[in-house]
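A.B. asks: Predicted model follows, preceded by the sequence.
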Amino acid sequence: MSVANKRAQARLKRQVRVRRKVRGTTGRPRLCIYRSAKHIYAQIIEDITGTTLVAASTVCKDVADGQKYTGNIEAAKAVGEAIAKKALEKNIKQVVFDRNGFLYHGRIQALADAAREAGLSF
């Protein structure tokens, strides 16, 4: 098994372990993060109905316009601010943070801090 495959398997194990405890309800939906090498994605999901309420990513033109490169901490901060702004417009103030098996540092932490500063509570 290659190193990349072992790393992916370890992330999936962490994802399952975290998802056992983290559930999004109507009053407090789940803020789910996905990070790739070039982009970062965030969406707020209500797990009871399985619907995505709000989504933002570096692929969206409104977030990626001012970014030179979309795979860095500055881009993650922009996504955090955008997801919080969209959530507050839909009257979502509290969420449950789901790091999706990724370690809480770097871009994940930057996105979470920017969302907190923009008004989300978790």
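C.D. replies: Everything's here; your move. This is a predicted model, so every value here is computed, not measured. Numbers count the residues shown, from 1 in each chain.
A.B. asks: okay, CA-based contacts and neighbour counts for the rest of this
C.D. replies: OK.
A.B. asks: What residues of the top helix by length along the chain count as buried?
C.D. replies: For the chain, the helix with the greatest residue count under DSSP state H is helix 3-21. Across helix 3-21, burial judged by 16 or more other C-alpha atoms under 10 Å covers Arg11, Arg14, Gln15.
A.B. asks: Quick one: the residues you listed as JSON lines, columns for distance to Lys61 too.
C.D. replies: Converted to JSON lines, the buried residues of helix 3-21 look like this (distance: C-alpha to C-alpha, whole Å):
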{"residue": "Arg11", "distance to Lys61": "29"}
{"residue": "Arg14", "distance to Lys61": "31"}
{"residue": "Gln15", "distance to Lys61": "29"}
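A.B. asks: Next one for the comparison:
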Amino acid sequence: MDIRGRTKQRHRLRTRRHARIRKKIRGTAERPRLVVFRSLRNVEGQLVDDDLGVTLLGVSTRSGTEGDAGERSGKTAEAYLAGKKLAETAVGAEVDEIVFDRGGYPYHGRVRAFAEGARDGGLRF
């Protein structure tokens, strides 16, 4: 199997994991779903109300992140700061409790840093 075949297979397996997760969790207006997407360079997060099918707000590491990420460095620090920024925006919009959707990715590295940033920013999940 060449490199493209492995990449497609990895994407296919992640999509299946995400579908399994989505069967179990659902975001509402009171408790929206925090969806995480991780690419090679960036991490994106969105708060989604599944009842209405709308995205309430979204943040990406592309939108510029500044601040103190503690002992984290590199892309992990950027993910932490993006999660914190999303949480501060959500708390400003009177959303303080969410359902976390890791998007089929393992809960470590940048996905975990994003979640920790959201928690430190004031979201509960």
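C.D. replies: Perfect, I can see it now. Since the model is a prediction, treat every value here as computed from it, not as a measurement.
A.B. asks: show me what contacts the aligned partner of Arg107 of structure 1 in structure 2?
C.D. replies: In structure 2, Arg107 of structure 1 lines up with Arg110, judged by TM-score structural alignment. Taking C-alpha atoms under 8 Å, 6 or more residues apart in numbering, we find Arg110 of structure 2 in contact with Arg38, Val43, Lys75, Thr76, Ala79, Tyr80.
A.B. asks: could you redo the last one with a cut-off of 10 Å?
C.D. replies: Listed by C-alpha atoms under 10 Å, 6 or more residues apart in numbering, the contact partners of Arg110 of structure 2 are Val36, Arg38, Asn42, Val43, Gly74, Lys75, Thr76, Ala77, Glu78, Ala79, Tyr80, Glu116.
A.B. asks: Only the buried subset of those residues, as a PyMOL command please.
C.D. replies: To isolate the buried ones among the contacts of Arg110 of structure 2 in PyMOL, judged by 16+ other C-alpha under 10 Å, type:
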select buried, resi 36+38+42+43+75+76+77+78+79+80+116
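A.B. asks: mind listing which of the contacts of Arg110 of structure 2 are in helices?
C.D. replies: Per DSSP H, the contacts of Arg110 of structure 2 map to helices at Gly74, Lys75, Thr76, Ala77, Glu78, Ala79, Tyr80, Glu116.
A.B. asks: Structure 1: which residue goes with the second one?
C.D. replies: Put plainly, it is Lys75 of structure 2. Looks like Lys75 of structure 2 aligns to Asn72 there (TM-score structural alignment).
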